[in-house]
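# sharing a model prediction with you, sequence too.
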Amino acid sequence: MYKATVNVTLRKSILDPKGKAAQHALTDLGLTNIDNVRIGKLIELDIDADDKDEAFDIAETACSKLLANEVMEDFEIEIHEN
């Protein structure tokens, strides 16, 4: 059994209104040394696979088909043994 951790973020070329709002709120809180806030999502998957490579392929397929919009988002996958 493997655990996939998937980090999905908007591509750099896509505006991030949630990130911009968070950055303004942080500035209002006095945290003026923080710049370029981007908001993403973290997804964890438990995957039953024979090896790490198979688990990665399954996670990548899940991201490509459903979990990430590849037109607007990038994703990074880390595989860990459970």
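Received, thanks.
# only C-alpha atoms from now on, for both contacts and neighbour counts.
OK.
# all strands for the protein, in order.
Taking DSSP state E as the test, the strands found in the chain are 2-10, 40-47, 73-81.
# mind putting these in CSV, mean neighbour count included?
Output for the strands of the chain, formatted as CSV (neighbours: other CA atoms under 10 Å):
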stretch, mean neighbour count
strand 2-10, 20
strand 40-47, 14
strand 73-81, 16
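# I'd like those strands laid out as TSV, including distance to residue 57.
Output for the strands of the chain, formatted as TSV (distance: least, CA to CA, whole Å):
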stretch	distance to residue 57
strand 2-10	10
strand 40-47	10
strand 73-81	10
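# for those, which one sits closest to residue 23?
Judged by CA to CA, the one of these that comes nearest to residue 23 is strand 40-47, at 13.9 Å.
# included below, for side-by-side comparison, is a second structure:
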Amino acid sequence: MISRSRSIGSGDSTTSASPEGTEIARQIVGALLNHRTRMFFVTHMFEFANGFAEDDSRGVAFLRAERREDGSRTYKLIEGKPLRTSFGEDPE
């Protein structure tokens, strides 16, 4: 891993409720960004991710799994703003 880089994960198995988890994650990631730390963060917390997406001055890039119009997967990552849905189910 590159010096000053971090990989952080967050998901549904956290013990904090969503609003508290979002605030905790926001403060931790905000502090790391203020120290110019490069990191990857994987999350299902829309409010957390969207908060950074709305703050364009932070130099944050967002990647998500590409989905076609019919909902099928391409198994590719694309750049794009966070989505409110997690695509928990695949189309039949």
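That came through, no problem. Computed from a predicted model, the values in this text were never measured in an experiment.
# care to give me the TM-score?
Comparison of the two superposed chains (TM-score structural alignment, normalised by the length of structure 1) gives a TM-score of 0.29, and 42 aligned residues with a CA RMSD of 3.7 Å.
# and the nearest residue to residue 60 of structure 1 once chain neighbours are set aside, how far is that from residue 41 of structure 1?
Residue nearest to residue 60 of structure 1 in three dimensions, not counting chain neighbours: residue 77, with 7.4 Å by CA to CA, 6 or more residues apart in numbering. Distance of residue 77 of structure 1 to residue 41 of structure 1, computed by CA to CA, to the nearest Å: 12 Å.
# who touches both of those two?
residue 7 (CA atoms under 8 Å, 6 or more residues apart in numbering).
# for structure 2, what spans make up the helices?
Applying DSSP state H to structure 2 gives helices spanning 18-34, 46-54.
# which one of the ones you listed lies nearest to residue 7 of structure 2?
Smallest distance to residue 7 of structure 2 across those (CA to CA): 11.0 Å, for helix 18-34.
# buried ones in the closest one?
By neighbour count with 16 or more other CA atoms under 10 Å, helix 18-34 of structure 2 contains the buried residues 18, 21-22, 25-26, 29, 32.
# let me have these in CSV, adding distance to residue 52 of structure 2 as columns.
Converted to CSV, those look like this (distance: CA to CA, whole Å):
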residue, distance to residue 52 of structure 2
18, 16
21, 15
22, 11
25, 11
26, 8
29, 10
32, 13
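# which one of the strands of structure 1 lies nearest to residue 58 of structure 1?
Of all those, it is strand 40-47 that lies closest to residue 58 of structure 1, at 7.7 Å by CA to CA.
# run through the neighbouring helices and strands of the closest one.
strand 2-10, helix 52-62 (3 or more CA pairs under 8 Å, 6 or more residues apart in numbering; DSSP states H and E).
# compare those and give me the one nearest residue 22 of structure 1.
Closest approach to residue 22 of structure 1 among these (CA to CA): strand 2-10, 15.0 Å.
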